[in-house]
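>>> got a sequence here, can you build the structure:
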Amino acid sequence: MPFDIKALKEGKKLARKGWNGKGIFIELQVPDAHSKMTHPYFFIDTTGLQTDNVDAPKSRVPWLPSQTDLLSEDWEVVG
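Model prediction:
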């Protein structure tokens, strides 16, 4: 399926089938009254990454989609 901003706004998580490694997804963060951010933003979560690479980062960081990501048809809702 194509990139689904509506699903993200509904609180769902998205991942691409073509990404290396399982357990990676993106989510939309909507700031609350205690946040330093003032607008919603995407972040990528690799904390559940399943890999044999012990040096692979397992973190949550802001994420900006590339044109390739936005136009890809291999997105899926994962949560």
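>>> use CA for all of it now, contacts and neighbours both
Will do.
>>> pick out the residue nearest the middle of this protein.
Nearest residue to the geometric centre of the chain (CA atoms, centre = their mean): Ile26, 0.9 Å.
>>> so what's that residue closest to, chain neighbours aside?
Ile44 (4.3 Å; CA to CA, 6 or more residues apart in numbering).
>>> also Lys9?
Leu28 (6.7 Å).
>>> same thing with Asp45?
Nearest non-adjacent residue to Asp45 (CA to CA, 6+ apart): Arg60, at 4.5 Å.
>>> now the second one, please; I'll put the structures next to each other:
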Amino acid sequence: MADFSSALAGVKAGAKISRDGWNAPGQWVVLQQGYPNGIPINANTAAATGIPEGTVCRFRPYLMLHTADGSFVPWAPSVTDVLADDWYGLVPSDLMAGVTDWSVYGYCTPCGATAGQPCRYITGDGSPAEQPGTERPAAHFYRERKLS
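Predicted coordinates for the structure are as follows:
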């Protein structure tokens, strides 16, 4: 587990981060790099801002929360989040093939495999282990106990 400063350093380096204190499973935070050179705004943004659709606007980086229902929302930490010491990183299950030192990993989300157990969606060689009729989750990660 880590404090928020370690989690923030991790997210700035490209990690997905989460915390034990959140009450809904499947929530995690990433850094959206923004669009420093600008992108054409879509109809929703045009309607909200009154700026004509297609106008090129710059967007600054921001933290983005993946919610329990699978949607995304811009995110700012609460005081509780900033002071918490229960932050952890998430490692994509595709990168876990061949891991032998499980001391830094906790359980897999969402399949629930614990440290040292194989993810039910990934075989030892990294290939999918899906069974007929089973969909592989879009966001499938092992918890990393330490953020370095």
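>>> follow-up on the earlier one: give me the aligned partner of the residue nearest to Lys9 of structure 1 over in structure 2.
Aligned by TM-score structural alignment, Leu28 of structure 1 pairs with Leu31 of structure 2.
>>> if I've got this straight, that match is in a strand?
Yes: assignment of Leu31 of structure 2 by DSSP: H, G, I helix; E, B strand; the rest coil places it within a strand.
>>> quick one, what contacts it?
With contact taken as CA atoms under 8 Å, 6 or more residues apart in numbering, Leu31 of structure 2 is in contact with Val11, Lys12, Gly14, Pro61, Tyr62, Leu63, Met64.
>>> can you rerun that using 10 Å?
Contacts for Leu31 of structure 2 (CA atoms under 10 Å, 6 or more residues apart in numbering) come out as 8, 10-17, 61-65, 74-75.
>>> take the residues you listed and keep only those in helices.
If you go by DSSP state H, the contacts of Leu31 of structure 2 have Leu8, Gly10, Val11, Lys12 in helices.
>>> need those in TSV (columns: neighbour count and distance to Arg143 of structure 2).
Shown next, in TSV, are those (neighbours: other CA atoms under 10 Å; distance: CA to CA, whole Å):
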residue	neighbour count	distance to Arg143 of structure 2
Leu8	21	16
Gly10	19	13
Val11	19	14
Lys12	15	18
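>>> ok so, going back, the residue nearest to Ile26 of structure 1 maps to what in structure 2?
Under TM-score structural alignment, Ile44 of structure 1 pairs with Leu65 in structure 2.
>>> what number of residues lie near its match?
22 (other CA atoms under 10 Å).
>>> so how far is Ala33 of structure 1 from the residue nearest to Ile26 of structure 1?
22 Å (CA to CA, to the nearest Å).
>>> what does Lys58 of structure 1 give?
Taking CA to CA, one finds Lys58 of structure 1 at 27 Å from Ala33 of structure 1.
>>> wait, what's in contact with Thr67 of structure 2?
Neighbours of Thr67 of structure 2 in contact, by CA under 10 Å, 6+ apart: Ala24, Pro25, Gly26, Gln27, Trp28, Val29, Val73.
>>> leaving out sequence neighbours, find the closest residue to the fourth one.
Distances taken as CA to CA, 6+ apart put Thr67 closest to Gln27 of structure 2, at 4.9 Å, once the chain neighbours are dropped.
>>> what's the burial count for Ser18 of structure 2?
So Ser18 of structure 2, with other CA under 10 Å, has 24 neighbours.
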